[in-house]
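>>> predicted model follows, preceded by the sequence.
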Amino acid sequence: GSTFDLHWMIRCGVHINLISDLTRIADECIEIKPAVLLAVPRVWNKFYDRVNAQFASATGLKKVFVNKAQKASAKRIAKAGVQCDAVAPTKFFDKLWDKLVWSKVRARFGGNIRFCMSGAAALSPDVAAFIQQVGFSCYEGYGLTETSPLVSANGWSGPGTSKLNTVGRVANGVTVTIDTDAWDDPARPDEGEIIVTGPNVMMGYWNNEEATKEVIIEPGTFRTGDLGKLTDGYLSITGRVKSQFKLENGKYVSPSSLEETVKLNPLIEQCVLDGRNMLNTYLVAHPNMSALRAALKKAGIAASDDDAAVCADPKVREFLLNDLKKNNMVAPDWKGYEVARTLILDSEEWTTDNEMLTPSMKVKLRNLLAKHDDEIQAIA
């Protein structure tokens, strides 16, 4: 990531700012007034949740303005027929609703953003579409340290060429092929492991010939370990080869994209979907405790003052699982056999300090499942 985030920007004379704390991103953006904002999906998910929560609580004229702004922007974007790219208002009332609603949302990020980029994990199409409604161009990209890093991205090939739910077209000079032998699901025969070929591919891992042989097929060709598919030249990431699992009924589950839909629920901060060699899937999640307590109070469910006790309460788990089934684990994103039948709640946030996350903020699945092994083994 340093190739783009650091070296390329310095070469181009870009002034780089690092946000000190994700909880202060709005305050610091107002001070910095960034032209480009690079963030992971978790940041965009929180933005989506907070703005929509404020819209939902609006009353009177504010509610009218919000409804008008949402309808006007949706109509304008649909008419333009573009995805990911911001579409500026041109008509009088469209400009009015934009000024009254969307401009105030943009102002929270300094009011100077030209475009945004999201990476490190899949961005929900709902969140991406909402960012476009706000008036930001938001592009997803894909790359790895081993590929220097860019493989593909939306936005680079010009206006009107980006597609939601993809990481864009493959970069110039790079070739991507899909090894379908790495994915055995007959329901999705076009998916497989992403193989990257190009001058951007590393020579190998330093002093680790064995690891190099596992991923370098031949000089310049690299096995990414990621699952994906190519459709009309656009690359989509669908999961990780190692994270896919098979249920007892023989059905394959690729959890990555499914987990992202769960994270859109304002009551969920972090989650993992698993169920390998089991009859049904289950979900392990770290909830947003303040939001969960508020939801429980509204539902008339008593909650302990102790976070661990709340997370262990069967009534709380049932309440939250039902909420997820109703609002997040739904078709067409979820198939029936993928829907979790059991929810395990973890009151402790997953961080690098407690060995639940890697330095790149990915969940250490083995550590997490070991922590909750007793509860997992108890699943019927």
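Nice, thanks for sending it over.
>>> CA atoms for contacts and neighbours, from now on please.
Fine.
>>> the residue nearest to residue 22 when sequence neighbours are not counted sits in which helix or strand?
For residue 22, ignoring the flanking residues on the chain, the nearest one in space by C-alpha to C-alpha, 6 or more residues apart in numbering is residue 43 at 7.4 Å. Using DSSP states H and E, residue 43 maps to helix 41-57.
>>> and here's the other structure:
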Amino acid sequence: MEYKNASVSVDGNSVAEAYRQRQEATPTATAHLVKIDGSYRPVSWETIHREVLGIAKALFSMGLQKGDRVAIMAHTEPRWNIVDMALLSCGFVTVPIYPSSTPEDGAFVLENSEAKLLFVGDPKLLAKANEIFAAAGTTLPLATLKDEAISSGALKATGYKEWAFQAVDDETKKQWRALSETVEAEDLASIVYTSGTTGQPKGAMLTQYNFASALRMVVDEIDLTADDTLMTFLPLSHILGRVDSLAPIFAGIIGAYAEDINSISRNIQEVRPTILISVPRIYEKIYDKIRTDVDAGSPIKQNIFAWAQTVGRQVVRMRSEKEPIPLALQLKFQVADRLVFSKIRAKLGGRIKLTASGGAPLAQDLCEFFHACGIKILEGYGLTETLGPIFVNRPDNYRFGTVGIPIGTAQVKIAEDGEILLKGPQVFKGYFRNPEATEAAFTTDGWFRTGDIGEIDTRGFLKITDRKKELIVTAGGKNIAPQKLENLLKLSPFISNAMAFGDKKKYITALVTLNEENVLGWAKSHELSNVSFEELVNHPKLRELLDGELAEANKKLASFESVKKIAILPNDWTPESGELTPSLKVKRKVVVSRYQDYLNRMY
């Protein structure tokens, strides 16, 4: 695959300024790698800019003014990013809507933001727009990311080609530049509505400077260069995916777009990226696949893998603590790398130099495993309100079990009750049209209340204990962080999702859902191939298997926090089914409400 690297970084104080610098400095460099007719092809910055100008011309003709809000409801794809750049470069305000949003939430976002236009990704999402408009009692002009116009009932969305591929004259170019140059650092760039587990969404107001500061810091702190290719697959409605998609502007890296969430493994092989940014669930799935392959192999293969893991974990723990590694252990690690770890790297394209994880806590065991493979997962921490990562481990300065140290000029302090408080140029300005929530989000002296509990160690690394409102307090008065327990359970290749429970109870229990593919594979190898998945859920042999997985997880927990019982649920949780947020976090109140009978039977 041939493409031209940008080789120039930019440092504008707004996304609009940085975008102008990028398209002027490196117009022929590759911006995107896009799957077209079965193969990945490079798309240059000048090609993208022609589409940006076409979209801008259409927006001008509609009479949109700087500061007007435009909503996007689409799955991750290059055109989402191109529309976003068109909006940001002109001073319009991007309002993402999750494709999995309920009609009521979508209606609230459109009404609260007073959006003037809605982009939809495809016909299914146009049909959803119909439901949203019905809930809102109003309609908006529509455009689609599909080439041609699409319809649903009385709704029609203008095709992408009609706008982005239209002829652009010098007058439009001058109008775009004149408007772009009026965009200031403190202008509103995006309203990102939090996907919280309860209540109405809150619209975090993020400025052009918030974006520029956060992106420049990320580029500097994790050493992104123009030689890097970043695989993009996270939802662009989520702030981590948004940072991912806009990083090429500032770093000159190439953004390669996965076809969809189910094609990631194949697309990684095709693109051979150097960087991945993801949420923990994706890394858990990769690890599950590796373990399943090993478990299906010979006893010799399983023993070699177990030995390599032991050696690898010893080495990476010593590296993390900056301890010298004995020569004998170095030699063992070289053998482990040749026999096991190099093959895992090859399956992930062979070029990955680092990966980043955020959006939810990452199990330490998982992080250590990938480091041993030579794939550094740099766990970070941030929220929508901090425009993504505000803490991150560095490639040469990391500590397992932590989310790293502050990036750039960000400041942190721990409140008396353990809550993490933050300040910095990437911290949002407040919630849109919600002064009460804004006031509650900040201390009287201007520190942002994260709602998370944490502690800073002697080396300055931040360790997250849990969400302030999600701590389990047992009947015995013990405070327990549920995500720690859940992450250990999800290390099992047979468990897809888990939720710990036990507030005001004598002991901890958990609800678990199954990885159907791996469970069926196990059943086939244990003379249960004729048993349906629905029957397996209640089969005593599966219960015995999962009890063993539970025992393994409990070995890493103190006695008071160990999980005494689990209930196996018949269906997995997804954002569409309502138990998970779009960033794959468990909606605890929803789960407790739906599965109260299962919980009651464990006490």
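It's in. Computed from a predicted model, the values in this text were never measured in an experiment.
>>> how far apart are the helix holding residue 43 of structure 1 and its match in structure 2?
On superposition with structure 2, the mean distance recorded for helix 41-57 of structure 1 (mean C-alpha distance after the TM-score superposition for structure 1) is 2.6 Å.
>>> on that earlier part again, tell me how far the alignment partner in structure 2 of the residue nearest to residue 22 of structure 1 lies from residue 341 of structure 2.
Residue correspondence to structure 2 (TM-score structural alignment): residue 43 of structure 1 is matched to residue 282. Noted for residue 282 of structure 2: a distance of 19 Å to residue 341 of structure 2, by C-alpha to C-alpha, to the nearest Å.
>>> neighbour-wise, which of the two wins?
Legend: neighbour count by other C-alpha atoms under 10 Å for residue 282 of structure 2 and residue 341, higher for residue 341 (24 against 15).
>>> that one maps to what in structure 1?
Matched to structure 1 by TM-score structural alignment, residue 341 of structure 2 sits across from residue 102.
>>> also residue 478 of structure 2?
Counting by TM-score structural alignment, residue 478 of structure 2 lines up with residue 251 in structure 1.
>>> follow-up on the earlier one: from the chain's centroid, how far away is the helix holding residue 43 of structure 1?
14 Å (C-alpha atoms, centre = their mean, to the nearest Å).
>>> give the buried residues for it.
41, 42, 44, 45, 46, 47, 48, 49, 55 (16 or more other C-alpha atoms under 10 Å).
>>> distance to residue 14 of structure 1 added to the residues you listed, as TSV?
Shown next, in TSV, are these (distance: C-alpha to C-alpha, whole Å):
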residue	distance to residue 14 of structure 1
41	23
42	25
44	23
45	27
46	27
47	25
48	28
49	31
55	35
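>>> residue contacts, residue 383 of structure 2?
By C-alpha atoms under 8 Å, 6 or more residues apart in numbering, the contact set of residue 383 of structure 2 is 239, 359, 389, 450.
>>> which of those fall in helices?
residue 239 (DSSP state H).
>>> so which of the contacts of residue 383 of structure 2 wins on neighbours?
residue 389 (27 neighbours).
>>> what is the burial count for the residue nearest to residue 316 of structure 1 when sequence neighbours are not counted?
Leaving aside its chain neighbours, residue 316 of structure 1 sits nearest to residue 310 (6.7 Å; criterion: C-alpha to C-alpha, 6+ apart). Using other C-alpha under 10 Å as the criterion, residue 310 of structure 1 is surrounded by 21 other residues.
>>> residues making contact with the helix or strand harbouring residue 310 of structure 1?
Element membership for residue 310 of structure 1, per DSSP H and E: helix 307-312. Contact with helix 307-312 of structure 1 is made by 289, 303, 304, 316, 317, 344, 345, 346, 347, as judged by C-alpha under 8 Å, 6+ apart.
>>> if you rank those by neighbours, which is first?
Busiest of these [other C-alpha under 10 Å] is residue 345, holding 23 neighbours.
>>> buried set for the longest strand anywhere in structure 1?
Counting by DSSP state E, the longest strand found in structure 1 is strand 221-231. If you call a residue buried by 16+ other C-alpha under 10 Å, then strand 221-231 of structure 1 has these buried ones: 221, 222, 223, 224, 225, 226, 227, 228, 229, 230.
>>> picking that back up, what is the helix holding residue 43 of structure 1 packed up against?
helix 125-134 (3 or more C-alpha pairs under 8 Å, 6 or more residues apart in numbering; DSSP states H and E).
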